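Trainee: what follows is a predicted protein model with its sequence.
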Amino acid sequence: MSLWETMTGSDLTREWNAFQARAEALPVGHRAAWEEIKGHLLPYSDFTGRKLTPMLGGALELLEETAADGRSVHEALGDDIAGFCAALARGEGARSHRDRWRERLNRNVARKLGRLGG
């Protein structure tokens, strides 16, 4: 990956298009699960999306293997796709935007209360 690709994000675009092409080859139920996974993992992305790419790649590989084995999405992911995505993101050490905003708000409130109380 060159500096230019990193700066423009063209490497991510290429990888994203490859993910989409692979997802199109999945059976209908697996493809629907892929769309749901994408929606649940997006809040765990950073500004560039570089943290999201390995998580999406791993989830897509799991769906591909499940489809190749003839198993259903339910067998691989269970009933709670949102929970699966949260566990996957937490396993990668990612925090959502909401987590970061909450921490920042708590720090600011604590600082303000410290000034008022002191």
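Mentor: Ah, there it is.
Trainee: rest of the way, CA atoms for contacts and neighbours
Mentor: Noted.
Trainee: pull out the buried positions in the helix or strand that Leu62 is a member of.
Mentor: Element membership for Leu62 (DSSP states H and E) is helix 52-68. Residues Leu52, Thr53, Met55, Leu56, Ala59, Leu60, Leu63, Glu64, Thr66, Ala67 are the ones in helix 52-68 that count as buried (16 or more other CA atoms under 10 Å).
Trainee: pretty sure the third one contacts Ala89?
Mentor: Yes. Shown here, Met55 and Ala89 form a contact pair, counting by CA atoms under 8 Å, at 6.9 Å.
Trainee: which residues does the spatially closest residue to Pro27 that is not a sequence neighbour contact?
Mentor: On the basis of CA to CA, 6 or more residues apart in numbering, the spatially nearest residue to Pro27 that is not a chain neighbour turns out to be Ala67, at 7.1 Å. Taking CA atoms under 8 Å, 6 or more residues apart in numbering, we find Ala67 in contact with Leu26, Pro27, His30, Val73.
Trainee: next one for the comparison:
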Amino acid sequence: MNFWETITGSDLSREWKAFEVRAEALPAEYRAAWETVKANLSLYGDFSGRNLTPIVDGALGLLEEAASDGQDIHDVLGDDIPGFCAALAGGEGSRNFRDRWRQQLNRNVACKLSRLGG
């Protein structure tokens, strides 16, 4: 990856397009699960989403392997897909973007209040 790709995010666009091409080859119920997994994992992404690329690749690989083995999607992901995604992203209680924004806001407010008070 070169500097230009890092700045523009074109490398991420290529990777996500490749993920989508791979997902199109999945059976219908697996594609629906893929969309749910993507939506739930996006909560744990950083600003660019680079931290999610290996996680998404692994999740898609799991779906591809399970589909090729003929497993039922509920046997693979269970009934709690958001919990499955939280576990993939670093475990239950891992910080999502709302937590990071809340912490940043609290830090900024505390900084402003300390300037006013002191």
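Mentor: Ah, there it is. All of these numbers come straight from a predicted model, not from anything done at the bench.
Trainee: give me the TM-score for this pair.
Mentor: Superposed pair, TM-score by TM-score structural alignment, normalised by the length of the first structure: 0.84. Supporting alignment: 116 aligned residues with a CA RMSD of 2.3 Å.
Trainee: quick check: the helix holding Leu62 of the first structure compared with the second structure, mean distance?
Mentor: Superposed on the second structure, helix 52-68 of the first structure shows a mean distance of 0.7 Å to its aligned residues (mean CA distance after the TM-score superposition for the first structure).
Trainee: so after that helix, what's the next helix or strand?
Mentor: helix 73-77.
Trainee: how distant is that following helix from the center of its chain?
Mentor: 18 Å (CA atoms, centre = their mean, to the nearest Å).
Trainee: buried sites along the helix or strand following that helix?
Mentor: Per DSSP H and E, the first helix or strand lying C-terminal to helix 73-77 of the first structure is helix 81-91. For helix 81-91 of the first structure, the neighbour count (16+ other CA under 10 Å) marks Ile81, Phe84, Cys85, Ala86, Leu88, Ala89 as buried.
Trainee: now these as JSON lines including distance to Met7 of the first structure?
Mentor: Formatted as JSON lines, the buried residues of helix 81-91 of the first structure follow (distance: CA to CA, whole Å):
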{"residue": "Ile81", "distance to Met7 of the first structure": "33"}
{"residue": "Phe84", "distance to Met7 of the first structure": "32"}
{"residue": "Cys85", "distance to Met7 of the first structure": "28"}
{"residue": "Ala86", "distance to Met7 of the first structure": "29"}
{"residue": "Leu88", "distance to Met7 of the first structure": "27"}
{"residue": "Ala89", "distance to Met7 of the first structure": "25"}
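Trainee: hey, which helix is longest across the first structure?
Mentor: Ranked by residue count and defined by DSSP state H, the top helix of the first structure is helix 97-117.
Trainee: let's have the buried residues of helix 52-68 of the first structure in JSON lines, adding distance to Arg22 of the first structure.
Mentor: JSON lines is the format used below for those (distance: CA to CA, whole Å):
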{"residue": "Leu52", "distance to Arg22 of the first structure": "17"}
{"residue": "Thr53", "distance to Arg22 of the first structure": "14"}
{"residue": "Met55", "distance to Arg22 of the first structure": "15"}
{"residue": "Leu56", "distance to Arg22 of the first structure": "12"}
{"residue": "Ala59", "distance to Arg22 of the first structure": "12"}
{"residue": "Leu60", "distance to Arg22 of the first structure": "8"}
{"residue": "Leu63", "distance to Arg22 of the first structure": "10"}
{"residue": "Glu64", "distance to Arg22 of the first structure": "8"}
{"residue": "Thr66", "distance to Arg22 of the first structure": "14"}
{"residue": "Ala67", "distance to Arg22 of the first structure": "12"}
